[in-house]
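Peer 1: dropping the sequence and predicted coords here.
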Amino acid sequence: MEQEQIWDSEAARRYDTPGTGMFAPEVLGPTVDFLARLAGDGPALEFAIGTGRVAVPLAERGVPVTGIELSAPMVEQLRTKADEATIPVVMGDMATTVAPGKYSLVYLVYNTISNLLTQEEQVQCFRNAARHLRPGGRFVIELGVPELRRLPPGRKATVWHTEDGYIGLDTYDTLRQHLVSHHFHYDESGQARLYRSPHRYIWPSELDLMGQLAGLELESRHADWRGSEFTAESTSHVSVYRLPPEEKSTTSGR
């Protein structure tokens, strides 16, 4: 399934959940605080900006934000919150599309790099981030840790969340490092709606190698946006990669 088919008008319409889920203050607040500190006085670029979940509050903090986005319906939803002058968006994919200018910060949140389904595309995404960064600038990725320890031998699926009206499960293709997330929403009438999204999962060490291939250095890794320690039991991470600053040239005279 192509990404344009996944992030269609229906997905854009139901994406925003103000005050709850990934829009909850306890989730969004630390994310924006973290990114605002890294951006400092410089501009930021969000890959896969979507409906502006992070970009809108970050711009309200005074950080100039530009976006790259593949889905026109998602951008239409963003435009109900911020106009083009406030948050400009370049249409295209995050692996190859170029936005004008250089940035202090490029960021890619909520597992979105895994929407690129090949290792080559994911490496291109890192290189595209490096292409946009000023010397000393940072590329931030939020990504889950593959939970293969929860996958018993011979099984291809795990249930990762259940609650009234919802079941979430993942099916794995471990040969290709692929998984498909299945989201089942149902009501008391017995009617159910299924939403699916394909991903290529990435180990932290593989992610670091992608950074090296793009000329980026791992600066820090934490378990969450609050800076909790990343351990072997962490289920996700926020990783910060830095483009080395330009070395000052030295001249000698006679």
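Peer 2: The structure has been received and is ready for your questions.

Peer 1: alpha carbons only for contacts and neighbour counts from here, please
Peer 2: OK.

Peer 1: let's check: the centremost residue of this structure is which one?
Peer 2: residue 109 (2.5 Å; C-alpha atoms, centre = their mean).

Peer 1: what's the separation between it and residue 165?
Peer 2: Separation of residue 109 from residue 165 (C-alpha to C-alpha, to the nearest Å): 26 Å.

Peer 1: for the helix or strand hosting residue 26, give me every contacting residue.
Peer 2: Here residue 26 sits within helix 25-39, counting by DSSP states H and E. With C-alpha atoms under 8 Å, 6 or more residues apart in numbering as the test, helix 25-39 has contacts from 19, 21-22, 54, 57-58, 61, 63, 104-105, 138, 225-226.

Peer 1: now with 6 Å, please.
Peer 2: Contact partners of helix 25-39, identified using C-alpha atoms under 6 Å, 6 or more residues apart in numbering, comprise 58, 104, 105, 225, 226.

Peer 1: need the three-state assignment for the second one.
Peer 2: Assigned with DSSP: H, G, I helix; E, B strand; the rest coil, residue 104 falls in the strand class.

Peer 1: tell me who's in contact with it.
Peer 2: Counting by C-alpha under 6 Å, 6+ apart, residue 104 has contacts 39, 42, 43, 133, 134, 137.

Peer 1: PyMOL command to pick out the buried ones of those?
Peer 2: With 16 or more other C-alpha atoms under 10 Å as the criterion, this PyMOL line picks the buried residues out of the contacts of residue 104:
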select buried, resi 39+42+43+133+134+137
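
Peer 1: out of the contacts of residue 104, which sit inside helices?
Peer 2: Mapping the contacts of residue 104 onto helices (DSSP state H) picks out residue 39.

Peer 1: hey, where'd the helices end up in the stretch 51-200 of the chain?
Peer 2: Taking DSSP state H, counting those that start in this stretch as the criterion, the stretch 51-200 of the chain contains helices spanning 55-60, 72-78, 119-132.

Peer 1: what would those look like in a markdown table with distance to residue 99 and mean neighbour count?
Peer 2: Putting these into a markdown table (distance: least, C-alpha to C-alpha, whole Å; neighbours: other C-alpha atoms under 10 Å) gives the following:
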| stretch | distance to residue 99 | mean neighbour count |
| --- | --- | --- |
| helix 55-60 | 15 | 19 |
| helix 72-78 | 15 | 20 |
| helix 119-132 | 8 | 21 |
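
Peer 1: what about versus this one:
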Amino acid sequence: MIDDDGYFGESVAATYDESSAAMFAPETVEPAVDVLAELAGEGRALELGVGTGRIALPLARRGVGVHGIELSRAMADRLRAKPGGEAIGVTIGDFSTARAPGTFSVGYLVFNTIMNLTTQDAQVDCFRTVAGHLEPGGTFVVEVMVPELRKLPPGQNTVPFHVGTDRLGFDTYDVATQAMASHHVKVTEDGEGSFRSIPFRYVWPAELDLMARLAGMRLRDRWEDWGRRPFTADSPKHVSVWEKPAD
């Protein structure tokens, strides 16, 4: 059942940090924070889908003012309960349309969160919303996977991403609509099982560039990762930076 928190209600929020532990590792977090702190400069940062504060909290510790937009009250409550969380303002709402107070030097979406918007219209709205928050010369940063369609032979629509003795994860793709879903199966020691499925919409780099142009922004940089390695045809994801004109 989907509640007012979408797919990230209390049952997910309670174990989110532990289930995504690898994404909280310093070697994963710090390069992202380095880039975002540089782009923020003396200004403020807006995180869309701020979650439990994986990026927002260490960015704030760098002296950057951070405000988040988050649909899930349960996730936002986890953020506020952490040391330093009370200093990060949170607007509860859909980040494709919600308005946060003030303006910002940088807006950002990390860890494939742009794909939580499951229609192209919503993704376009997100770019326009961020552009409306940015100061002249401000930037919008998105970290997102490159769709793994090359792993799909004709007639197959499923790609496993984790196969273990107690957990199974796989993605399903609809190449006609760009709809996809991540499915998670867990089995406990006593044989009890659980299943969770989350819908997404995958999106191509060139498609994102067009969304940015519709919002009045232009591509400034694109890398394979936060370490700024070159983006190539074999890159599994990209970190892209679009800029709002300074004038």
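Peer 2: Okay, I see it. What you are looking at is a predicted structure, and each value in this text was computed from that prediction instead of being measured.

Peer 1: can you give me the TM-score here?
Peer 2: With the length set by TM-score structural alignment, normalised by the length of structure 2, the two chains reach a TM-score of 0.95; 246 aligned residues with a C-alpha RMSD of 1.7 Å.

Peer 1: circling back to that earlier point, ignoring the adjacent residues along the chain, who's closest to the residue nearest to the centre of structure 1?
Peer 2: residue 142 (4.7 Å; C-alpha to C-alpha, 6 or more residues apart in numbering).

Peer 1: wait, the one you found touches residue 107, no?
Peer 2: No - the pair residue 142 of structure 1 / residue 107 is not scored as a contact, 8.5 Å apart, by C-alpha atoms under 6 Å.

Peer 1: between the two, which has more neighbouring residues?
Peer 2: When residue 142 of structure 1 and residue 107 are compared for neighbours, residue 142 comes out ahead with 23 against 19, by other C-alpha atoms under 10 Å.

Peer 1: OK, contacts around the more buried one?
Peer 2: Going by C-alpha under 6 Å, 6+ apart, residue 142 of structure 1 touches 109, 110, 111, 237, 238.

Peer 1: equivalent analysis for residue 129 of structure 2, please.
Peer 2: Residues near residue 129 of structure 2 by C-alpha under 6 Å, 6+ apart: residue 97.

Peer 1: show me what it aligns to in structure 1.
Peer 2: Using TM-score structural alignment, the partner of residue 129 of structure 2 in structure 1 is residue 128.

Peer 1: against residue 161 of structure 1, how distant is its match?
Peer 2: Taking C-alpha to C-alpha, one finds residue 128 of structure 1 at 34 Å from residue 161 of structure 1.

Peer 1: what comes up buried for stretch 76-88 of structure 1?
Peer 2: Buried positions in stretch 76-88 of structure 1, judged by neighbour count with 16+ other C-alpha under 10 Å: 76, 77, 78, 79, 82, 87, 88.

Peer 1: end to end, how far does that stretch reach?
Peer 2: End-to-end distance of stretch 76-88 of structure 1: 12 Å, with C-alpha to C-alpha as the criterion.

Peer 1: just stretch 75-93 of structure 2 next, same as before
Peer 2: 12 Å.

Peer 1: show residues contacting stretch 54-71 of structure 1.
Peer 2: Residues outside stretch 54-71 of structure 1 that contact it (C-alpha under 6 Å, 6+ apart): 4, 32, 43-49, 87-93.

Peer 1: which of the residues you listed lies closest to residue 246 of structure 1?
Peer 2: residue 43 (18.7 Å; C-alpha to C-alpha).

Peer 1: separation between the closest one and residue 65 of structure 1?
Peer 2: Residue 43 of structure 1 is 6 Å from residue 65 of structure 1, by C-alpha to C-alpha.

Peer 1: do the same with residue 29 of structure 1
Peer 2: Separation of residue 29 of structure 1 from residue 65 of structure 1 (C-alpha to C-alpha) stands at 17 Å.

Peer 1: higher neighbour count, those two?
Peer 2: residue 65 (25 against 16).

Peer 1: look up the closest residue to the more buried one, ignoring the ones flanking it.
Peer 2: That would be residue 44: by C-alpha to C-alpha, 6+ apart, it lies 4.9 Å from residue 65 of structure 1.

Peer 1: so that neighbour sits right up against residue 102, yeah?
Peer 2: No - counting by C-alpha under 6 Å, residue 44 of structure 1 does not reach residue 102; the two are 8.8 Å apart.

Peer 1: mean deviation of the longest strand seen in structure 2 from structure 1?
Peer 2: Secondary structure of structure 2 per DSSP state E: the longest strand is strand 134-145. Superposed on structure 1, strand 134-145 of structure 2 shows a mean distance to its aligned partners of 0.3 Å (mean C-alpha distance after the TM-score superposition for structure 1).

Peer 1: now which residue in structure 1 aligns to residue 52 of structure 2?
Peer 2: Using TM-score structural alignment, the partner of residue 52 of structure 2 in structure 1 is residue 51.

Peer 1: do you know how far that match is from residue 19 of structure 1?
Peer 2: Noted for residue 51 of structure 1: a distance of 15 Å to residue 19 of structure 1, by C-alpha to C-alpha.

Peer 1: so the two - more neighbours on which side?
Peer 2: Using other C-alpha under 10 Å, the more surrounded residue of residue 51 of structure 1 and residue 19 is residue 51, with 25 against 12.
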